[in-house]
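Enquirer: Got a predicted structure here, sequence first:
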Amino acid sequence: MHETRRAALAGLIVASFACASAAAQEIKLTLADQNSPTGWGPSHALQPWVKQVEEATKGRVKIEVYPSQTLIKGVDRWKGIRGGIADIGWCVQGYWPEQTPLSDVMSLPFLPISSAEKGSEALWKLYEKFPSMKKEYSEIEPLLLYTSSPNLLVSKRPVKTLDEFKGLKWRVLGGPPTEMAKALGAVPTLIPMPDVYQSLDKGVVDGAAAPWEAVQAFRLYEVARNYTMAPFYVAYFSLCANKQKFQSLPQDVRSAIMSVSGLAGAKFWGRNFFDTAEQGVIERAKAGNYELNRYQVPPDELTRWTKIAGEPIWNEWVKKMEGKGHANAREVLNTALDLLKN
């Protein structure tokens, strides 16, 4: 009798140790990034977020980052995460415009986006509010969505009024930004961001649309001194996980990861990846003795630009989305405007 009890007790002890061991077992996740680990965004957002995840999970989760497209090329990231090549990936949603068409509302020109933190907050709240937007990400598990800060006009000559856009050779993205440039009277030019430095230096373009993070990363302050500050447009990004991998994690681990992701994570990434980069540019320019002429477009002039090159493109976007079966496109746009204004 006593031996039976001792055997049962020993069994319980072994089982409890096994459970404790399993609970404490380290979970390793891979993360595919396309940026240099020394860049502003990875240094100020990605790497701190990885530490936040480790702290939130009490050390149970360790994330191994593969930077500079070493694991998955940027244009293949969505497919690679969906297929399980990496557990988590940093995605530029602009690579796949047909994948998340309603989310593209955030990239329309002249939305009242004051900062990347505010834009990121609005994007995540749109995602939470509209099932049709959630459906756009159904193939993967979005941990957070965030936007860039507004693209500035980085130019060799000052641009302060509508008339000064006329004939300006302006590097912008395709789609609505190109239509925006045309409406303002500029000549849109499609050039990859890594080529912008030389294009400005050689006079191939007169100006380029870029957020402060890109100005810092590509040292554009060395070849252009004028910065027209207006919410021309933003890009948006996702940090997404393989759906099957994420769902296989223990519930408490998933909850811990989302405690530093979701809305809080979106705002953190927007602020630290993009908003803080302006100060980085100021410090670098000062250290190199480069002149920075920052010009904040006055409200009256900004309203004029928005009426000409913003609102007509918004309405065209709604018409296009409705034509593709997205009956709530107008509601999505109006909700985005309300979130950004409040």
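Expert: Yep, it's here. Numbers count the residues shown, from 1 in each chain.
Enquirer: Only C-alpha atoms from now on, for both contacts and neighbour counts.
Expert: OK.
Enquirer: State the number of residues packed around the closest residue to K245 other than its chain neighbours.
Expert: Spatial nearest neighbour of K245, chain neighbours left out: D87 (6.7 Å); criterion: Cα to Cα, 6 or more residues apart in numbering. Neighbourhood size, D87 [other Cα atoms under 10 Å]: 23.
Enquirer: Check for me that C91 belongs to a helix.
Expert: No - with DSSP: H, G, I helix; E, B strand; the rest coil as the criterion, C91 is located in strand rather than a helix.
Enquirer: Sticking with the nearest residue to it once chain neighbours are set aside, tell me its helix or strand.
Expert: Leaving aside its sequence neighbours, C91 sits nearest to S238 (Cα to Cα, 6+ apart; 5.1 Å). Using DSSP states H and E, S238 sits within strand 236-241.
Enquirer: and that strand, what does it pack onto?
Expert: Under the contact criterion of 3 or more Cα pairs under 8 Å, 6 or more residues apart in numbering; DSSP states H and E, strand 236-241 touches helix 77-82, strand 88-92, strand 141-147.
Enquirer: so V159, which of the three states?
Expert: Here V159 is recorded as coil under three-state DSSP.
Enquirer: tell me the angle of the strand holding S238 relative to strand 88-92?
Expert: Strand 236-241 and strand 88-92 meet at an angle of 160 degrees, taking axes from the mean of the first three to the mean of the last three Cα atoms, to 10 degrees as the criterion.
Enquirer: And the contacts of strand 236-241?
Expert: Contacts with strand 236-241, where a contact means Cα atoms under 8 Å, 6 or more residues apart in numbering, come from 81-82, 87-94, 106-107, 140-148.
Enquirer: let's go with 6 Å and repeat that
Expert: 87-93, 141-147 (Cα atoms under 6 Å, 6 or more residues apart in numbering).
Enquirer: one more structure, for comparison:
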Amino acid sequence: MRKFRSGLSGVLSFGVAVGILASTAAAQEFEWRYFTYFPANDKPTQLTRAFAQDVEAATDGRLKITIFTAGELPYKAADVVRSVATNQVQMGDVAVGFASGDVPELNVLSMPFLCTSFEEFEAAASEIAPTVAAVMQEKFDIVAGVQWTMPPQNLWLNREIASLDEISGLKVRTWNPEQVEMIKLLGGSPVSITSAEVIPALERRTIDGAITSALSANDWRAYDIVKTGYMVNMTMGHQMMLVNGEEFGKLPEDIQTILRGKFAEWGPKYNAMSQENEQLARKNLGDNGVNLVTPSKDDMDKAGAALQPLWQTWAEQNGKTGRTLLDAAMKVCGPA
């Protein structure tokens, strides 16, 4: 009887072990690294952490995403596409303007004075999404996730200005090719430096101004240096969440479905965060002594007339994809 019980115990133990292994295989966990070029305490980083927590909860812990912020990994904003494509990280944030070296044909929403409001951006992003996804898949085997926008891009200067003509002769930090051409057309000198270098450069006066959003300017405490915000709302700041295609393909279908659902769910949350914090940032910048200048209608008309030809030049330079994207964006943005 003892031998029987001992044998039965062994069989039961083996069966339990097999069951545990089968259960573990069925509930396989995936651990991904996500790089965001935003600093640790910036609002987009806070939201991305919340996104990762939501995904982990929705998948019952089967997909865990660890967030790494600026300075925690040896990448810069311009490195994100390649870092995700080569699986150094499985996910990443990219500003399409920063990635113009890798995907210049996707930079349509950086055309100056094309889409200049949250509403226009959301409509345009929906129009161009299928083409954007196809390009990222074909060129890099990357899945395009959430597409959202930073607030309007404006000029922040360490001096007082009151009109567009006063940009002539100034050195302005730009962060994509279209901004470079815009500043040249306005008579200024474009300068390329990283986000972390902007405030020191403004303080040392090696640059006179920088293009960024009120949200970023406020996060950088630019009000300690900046005198003027020239609120021209030249472009929105197109952002994308990227996923390595091979790693995405390894996920079970149910987790893939959950993740795609979260992309759709969180896009509006990122845009709402961006819009809400833009208003708070503008108020705080003004309260801290930054003069927020609204350009005159004449200045806006002058800028539009000077810069709209850039759209067509850009489309010609970027072939069929460029033309497709510009036509799609112009359905909902730009002059009537």
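Expert: Everything's here; your move. Just so you know, these numbers come straight off a predicted model, no measurement behind them.
Enquirer: residue in structure 2 matching the residue nearest to K245 of structure 1?
Expert: Superposed on structure 2 with TM-score structural alignment, D87 of structure 1 falls opposite Q90.
Enquirer: what does L339 of structure 1 give?
Expert: For L339 of structure 1, the aligned position in structure 2 is occupied by V332, per TM-score structural alignment.
Enquirer: Surely its match forms part of a strand?
Expert: No - per three-state DSSP, V332 of structure 2 lies outside any strand segment and is coil.
Enquirer: To what extent is it buried, counted in neighbours?
Expert: Using other Cα under 10 Å, V332 of structure 2 has 19 neighbouring residues.
Enquirer: how close does it get to L326 of structure 2?
Expert: 10 Å (Cα to Cα, to the nearest Å).
Enquirer: and K28 of structure 1, what pairs with it in structure 2?
Expert: Per TM-score structural alignment, the equivalent position to K28 of structure 1 in structure 2 is E31.
Enquirer: Skip the chain neighbours and tell me the closest residue to that match.
Expert: Leaving out its chain neighbours, the residue that sits closest to E31 of structure 2 by Cα to Cα, 6+ apart is K64, at 4.8 Å.
Enquirer: Not counting residues beside it along the chain, what's closest to the spatially most central residue of structure 2?
Expert: Residue closest to the average C-alpha location in structure 2 (Cα atoms, centre = their mean): Q239, at 2.4 Å. If the residues on either side of it in the chain are set aside, Q239 of structure 2 comes closest to A95, at 4.5 Å by Cα to Cα, 6+ apart.
Enquirer: Just give me the neighbour total for that neighbour.
Expert: Here the count is done by other Cα under 10 Å, and A95 of structure 2 has 24 residues near it.
Enquirer: coming back round to it: the residue nearest to K245 of structure 1 reaches N242, doesn't it?
Expert: Yes - between D87 of structure 1 and N242 there is a contact under Cα atoms under 6 Å: 5.3 Å.
Enquirer: For ChimeraX, what selects the buried ones among the contacts of strand 236-241 of structure 1?
Expert: Buried residues within the contacts of strand 236-241 of structure 1, by 16 or more other Cα atoms under 10 Å, are selected in ChimeraX with:
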select :87,88,89,90,91,92,93,141,142,143,144,145,146,147
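Enquirer: List just the nearest of the contacts of strand 236-241 of structure 1 to E278 of structure 1.
Expert: Among those, T147 lies closest to E278 of structure 1 (Cα to Cα), at 15.4 Å.
Enquirer: Hmm, that closest one is touching S120, no?
Expert: Yes - in this structure, T147 of structure 1 is within contact of S120 by Cα under 6 Å, at 5.0 Å.
Enquirer: can you list the residues that contact stretch 158-171 of structure 2?
Expert: Against stretch 158-171 of structure 2 from outside (Cα under 6 Å, 6+ apart): 187-190, 207-208, 226-228.
Enquirer: what lines up against the residue nearest to C91 of structure 1 once you look at structure 2?
Expert: So, by TM-score structural alignment, S238 of structure 1 is matched to M240.
Enquirer: Give me the longest helix you can find in structure 1.
Expert: Across structure 1, the helix with the greatest residue count (assigned by DSSP state H) is helix 2-24.
Enquirer: Hmm, the match of D87 of structure 1 is touching N244, no?
Expert: Yes - assessed by Cα under 6 Å, Q90 of structure 2 is found in contact with N244 at 5.2 Å.
Enquirer: coming back round to it: what about the aligned partner of the residue nearest to E31 of structure 2 in structure 1, which SS state?
Expert: Using TM-score structural alignment, the partner of K64 of structure 2 in structure 1 is K62. Classification of K62 of structure 1 using three-state DSSP returns strand.
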